[in-house]
Structure formats: C-alpha cells, structure tokens
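1. Structure for the following, please:
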Amino acid sequence: MARKSLTDMVADDLLDRIVAGEFPPDSIVPGELELSSQHEVSRMTVREAMKTLAARRILRVERGRGTFVNPFSSWGSLHAVLRAVSEGEDDAAVAIQLIELRRMLETGACELAASRISDGDLERLSGQVERMREAHAANDVTAFVESDLAFHDIILHASGNIFVAVLFEPLHRILQDRRAETSRVPEIQANAIAMHAAILAALTARRPELARVAMDKHMTQTLEDLKSYVLRAP
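-> Got it, this is the predicted structure:
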C-alpha cells in the first residue's frame, strides 16, 4: 500500500474534523499559517491540501474572506459524502435519501435482470430468501443482514450492466450498518422476506415490468417501515 503524502494527510485530517462537526457547513476553517503550525508542515503543503478539498467541493474559497466548508449536498466526492454520513450524525433526511437512491438504481437493475438472469442466479436468490427466513426464526440479525445484502447484490450483477454494481460498491458499508439497525425489528424482517419473495417470483417469471414493480414496492415498504419503526414519524 502506498504511503500517504503530507498533503493527503493534512487533507484527511481536515476532512475528519469537518465530519466530526468541528467545522460545520458554512463555517470558516483555520488559515494556512495556523494549519501549518498544527501539522508542522509547510504552508505550501497546507495550501495544496486545501486545494484538494476545494476540488472536491468540500471547501470553497471566498476572496478576501477566507475558506469555508460547503454543505454536504454540494460535495463532489462520493467517498467523502459516505464518510460524513457513516461517521457523522445519523439523521432522518440521510436515511430517506439513501432509500430514494436505491429506488432509482435498483428498480432499473431488477427490470434488466429479469431478462438476463441465469438459472444459477435464481437458485442463489432462492437460497438467500430461505436463509433470511431461517435467520428471522432464529433472531439472528447478522445472518439476516448478510442474506439481505447478498440477495440485492446478485440482482445488481445479474442486470448485466457493469456500472450498476460499481456504483453500489461504495455504499456497501453504510447499507450494512443501516440494515443492521432496521433489521433488529422483527416486523421489518417479516416484511422484507415477503417483498424479497415477490421479487424472486417476478424474476423467475422473467417479466421485466413485474420485476420493476416488485422492487419498487419493496422500496416503498422499506421507507414506510423506516418511518414507522425507526424514525417514529407520524
């Protein structure tokens, strides 16, 4: 593994402080002189680190005023956004937006998979649903989450679109963490099993539109369960 440069180390440390809430959105960050003293590096190194974060739209430079932190919604780095979401405060808006993203990508992937999925993939999907049932009966949240994630991963790859699976890979950690939270609720597990079984039936029938609708219903149920059992929204 390549060693991080001083510039990368300073940039990562500043991002850590932003994610931790030390510098909230629209707040000003310390100047080059202060940061160079804190890290015991040259001002040039600090300048390059801040340029790196500015290029990712994490920071913005306002001439004559200083360097400020942008809101998460303006950031241009998926890695940084996921880091902020997974390490920062767990709020309702982020949880809902994650489901919205899944709906946009996974319904399309499921539709594609219906006409491309292999018999072997269908067998693997059936096995994951059965393992979800067994984990539900045994109250094994870890096993339930593993099978849930594996089920969706099979569909993403069965879509035959290489970009879909690549786009989802960085989301794996945050999806795993959030599934572990929601899957502690037995009612959510039961709903998920029913939805996964319906998706499997649509894929087995190899009916693209039915598969899209089944996945969309799953996302709707997931959102309703999140609001009802986790966020306790009215």
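2. going forward, measure contacts and count neighbours with C-alpha atoms only.
-> Will do.
3. Compute the number of surrounding residues for His196.
-> Residues within reach of His196, counting by other C-alpha atoms under 10 Å, total 22.
4. What helix or strand is it located in?
-> His196 belongs to helix 186-204 when assigned by DSSP states H and E.
5. What is the next helix or strand after that helix packed up against?
-> Downstream of helix 186-204, the next assigned helix or strand under DSSP H and E is helix 208-225. If contacts are counted by 3 or more C-alpha pairs under 8 Å, 6 or more residues apart in numbering; DSSP states H and E, helix 208-225 sits against helix 92-116, helix 186-204.
6. would you list those helices in JSON lines and tack on distance to Met132?
-> Below are these laid out as JSON lines (distance: least, C-alpha to C-alpha, whole Å):
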{"stretch": "helix 92-116", "distance to Met132": "19"}
{"stretch": "helix 186-204", "distance to Met132": "7"}
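7. ok and the helix holding His196 relative to helix 208-225, angle-wise?
-> Helix 186-204 runs at 170 degrees relative to helix 208-225, counting by axes from the mean of the first three to the mean of the last three C-alpha atoms, to 10 degrees.
8. where do the helices sit along the protein?
-> With helices called from DSSP state H, the chain shows them at 6-19, 32-39, 43-55, 78-87, 92-116, 119-138, 141-158, 162-168, 172-182, 186-204, 208-225.
9. residues touching the residue nearest the centre of the chain, list them.
-> Nearest to the geometric centre of the chain sits Leu171, at 3.4 Å (C-alpha atoms, centre = their mean). Counting by C-alpha atoms under 8 Å, 6 or more residues apart in numbering, Leu171 touches Leu82.
10. The one 3 residues further on now?
-> For Ile174, the residues meeting the contact criterion (C-alpha under 8 Å, 6+ apart) are 82, 85-86.
11. What distance do you get for it to Ser86?
-> Distance of Ile174 to Ser86, given as C-alpha to C-alpha, to the nearest Å: 6 Å.
12. What subset of the contacts of Ile174 is buried?
-> 82, 85-86 (16 or more other C-alpha atoms under 10 Å).
13. for comparison, sequence B:
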Amino acid sequence: MSASRGWAKIVEQYRTMHQRVVDELGRRIVNGLVEPDRSLPVEEKLAGELGVSRGVLREAVKALAAKGMLRSRPRTGTRVLPQECWNHLDRDVLRWQQTCEPRQLLTETCELRRAVEPEAAGLAARRAGPGHIQAMFEALVAMESAAAHPGLGEYVEADIAFHRALLDASGNRLFGSLGRAVDVALEHSFAVSSQTPGAVEASLPAHRALAEAVRGGRSAEASAAVLAIIESAEQEIARSPAGQG
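-> This is a model prediction of the structure:
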C-alpha cells in the first residue's frame, strides 16, 4: 500500500492534521520501524511522504519530543530516543503500546497494579470518607448491572470507575492521578481479563468484599481482597488469546 492510499483510509479518524502525524510517527516508533538512536528522514522528505507541510511535521516532532520519544539537535537531526526515555504514562504512548505491544502492556499493567493497589486499598480502609465509599459502591452497582446484560463495554467502564474510586479513597493524590493517567492500560487489561466465560460473574463477589472491607475500615482485609482481584485477572489474561504467545 502506498503512503497516500494508507493516509486516505485513516484521515477521517483525526480532527487535525497535527494529530494524524503525531499518531503515525508515534506508532512507527513504538513498532520499531525507526530504531533508537537512528535519525528520522530529513524534514523535507518525511513531510512529503506524510503529505503535510514542514510546519505541521515540526509541531508533531515537538509533541513527540515532549513525550520523551524524539530529540532534535542542530546538524544531527531528529533522533529516536530509547524506550527508557519515553513517558510511559502518556495516554498516546499507552494507546500505541496497546496496539503494537499488547502482551507487554498487559504484563506491565498487572505488575503496576500489584505494586500500587494493595497499598492503596489499605490506605483507603483507614482514610476513605463517605463520598469515596459512595463512589466505590455506585461503581460496584454499575458493574453488577452491566454484568447482567450482553457486552462488556459498560462492565469494563464501571470496573475502571471502581478502581479509580479506590485509588482516590486512599487519600494519596499521586495514586489518584496515576489511576487517571493509566486508564488506557487499565481498560485494555480489564477488557482482556473479562473475555473468558464466567470471568465477569466471578469477579463481582471479590469487588464487593473489597468495598465492604474499605467501608469497615479493615485495612489488611482490603489489601488482601484487591490482591486476589489482581491475581484472578492475571489468570484470566493468561487464558485469553490476547495474553498468550
């Protein structure tokens, strides 16, 4: 497929030319089509290939540089930075990884959850106010309602809301912000872990037990409950085609 035909197929997905170019270059980098420490093609050539002005290309390069993916220098041009320099909490970077590196993103999301959520649950049991607890139970009710109907979209949305509410209930503002930052990764993980038959129904009692432990101020029980949820999700992901080699 030529570059022009490829662009014609996807142009309607983007509100601006800038977004289109950022998305195309970001996907190329995550896919490894341009290796770390390699230079992008010269500006005039790359702009022509993408069918945009040099000004649009420069703004896209600036956006990717802000995500830690590119670095521009006089004489040496624009180079791709290694992955350890990228902002892996950036929504676009997570979205590209979801498409290009789905298994790795699933693994890293579970590891992040293991590191954060048990501590957040313990803190929530000690710190949660009435509003936090209400938000958790409202999300739980939405999960139970969605589980009774075909389709997983509403269930996954409610599940994300539940875990966001848990992180907010911890009283640690960094935890709360982290939950909102990685919602793309959480959505991907929850959607995969909910695919196997019976997974949704099996997860509901554990989520209710977690909410009850937080409401009851039982810190150790809350931590254990969320860890059980994470471990169950890991098992469902391993059984899912998306989590296998």
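14. that older thread, would you list the buried ones among the contacts of Ile174 of structure 1 in CSV and tack on distance to Glu111 of structure 1?
-> Listed next are the buried ones among the contacts of Ile174 of structure 1 as CSV, based on distance: C-alpha to C-alpha, whole Å:
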residue, distance to Glu111 of structure 1
Leu82, 27
Val85, 29
Ser86, 30
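15. which residue lines up with Asp159 of structure 2 in structure 1?
-> When structure 1 is aligned by TM-score structural alignment, the residue opposite Asp159 of structure 2 is Asp148.
16. which residues does that match contact?
-> By C-alpha under 8 Å, 6+ apart, the contact list for Asp148 of structure 1 reads 128-129, 132.
17. which one of those sits closest to Leu156 of structure 1?
-> Gln128 (14.5 Å; C-alpha to C-alpha).
18. re the thing from before, kindly provide the distance from the residue nearest to the centre of structure 1 to Ser115 of structure 1.
-> 26 Å.
19. hang on, the earlier thing: tell me which of the helices and strands packed on helix 208-225 of structure 1 sits nearest to Asp8 of structure 1.
-> Nearest of these to Asp8 of structure 1, taken as C-alpha to C-alpha: helix 92-116 at 27.2 Å.
20. Where in structure 2 does the closest one align, residue-wise?
-> The aligned range for helix 92-116 of structure 1 in structure 2 is 103-127, by TM-score structural alignment.
21. next one: the matching stretch to chain centre, how far?
-> 13 Å (C-alpha atoms, centre = their mean, to the nearest Å).
22. mean shift between it and structure 1?
-> Compared with structure 1 after the fit, stretch 103-127 of structure 2 shows a mean deviation of 1.3 Å (mean C-alpha distance after the TM-score superposition for structure 1).
23. Just the buried positions in that stretch, please.
-> 103, 105-106, 109-110, 113-114, 117-127.
24. same check, this time on stretch 186-195 of structure 1
-> 188-189, 192-193, 195.
25. contacts for it?
-> 129, 132-133, 136, 182-183, 214-215, 217-218, 221-222, 225.
26. Tell me the residues of structure 2 aligned with that stretch.
-> Counting by TM-score structural alignment, stretch 186-195 of structure 1 corresponds to residues 197-206.
27. circling back to that earlier point, out of the helices and strands packed on helix 208-225 of structure 1, which gets nearest to Tyr229 of structure 1?
-> For those, the distance to Tyr229 of structure 1 is smallest for helix 186-204, at 8.0 Å, taking C-alpha to C-alpha.
28. What's Ala238 of structure 2 aligned with over in structure 1?
-> Under the alignment (TM-score structural alignment), Ala238 of structure 2 maps onto Lys227.
29. what's around the closest residue to its match other than its chain neighbours, how many residues?
-> Using C-alpha to C-alpha, 6 or more residues apart in numbering and skipping the chain neighbours, the partner closest in space to Lys227 of structure 1 is Ala233 (5.1 Å). Neighbour count of Ala233 of structure 1, defined by other C-alpha under 10 Å: 10.
30. Just to check, Ala233 of structure 1 is in contact with Leu223?
-> No. Under the criterion of C-alpha atoms under 8 Å, Ala233 of structure 1 makes no contact with Leu223, lying 11.0 Å away.
31. about what we covered before: what does the match of helix 92-116 of structure 1 contact?
-> The contact list for stretch 103-127 of structure 2 (C-alpha under 8 Å, 6+ apart) reads 94, 97-98, 166-167, 169-172, 175, 185-186, 188-189, 213-224, 226-227, 230, 234, 242-244.
32. and if we set it to 7 Å?
-> 97-98, 166-167, 169-171, 185, 189, 213-215, 217-220, 222-224, 226-227, 230, 234, 242-243 (C-alpha atoms under 7 Å, 6 or more residues apart in numbering).
33. go on, stretch 31-46 of structure 2?
-> Contacts for stretch 31-46 of structure 2 (C-alpha under 7 Å, 6+ apart): 28, 54, 77-82, 100.
34. Quick check: the farthest pair among those?
-> Spanning the widest gap among those are Arg54 and Cys100, at 27.0 Å by C-alpha to C-alpha.
35. Let me have the buried residues of stretch 186-195 of structure 1 in JSON lines, extended by distance to Val29 of structure 1.
-> Formatted as JSON lines, those follow (distance: C-alpha to C-alpha, whole Å):
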{"residue": "Ile188", "distance to Val29 of structure 1": "42"}
{"residue": "Gln189", "distance to Val29 of structure 1": "44"}
{"residue": "Ala192", "distance to Val29 of structure 1": "44"}
{"residue": "Ile193", "distance to Val29 of structure 1": "47"}
{"residue": "Met195", "distance to Val29 of structure 1": "47"}
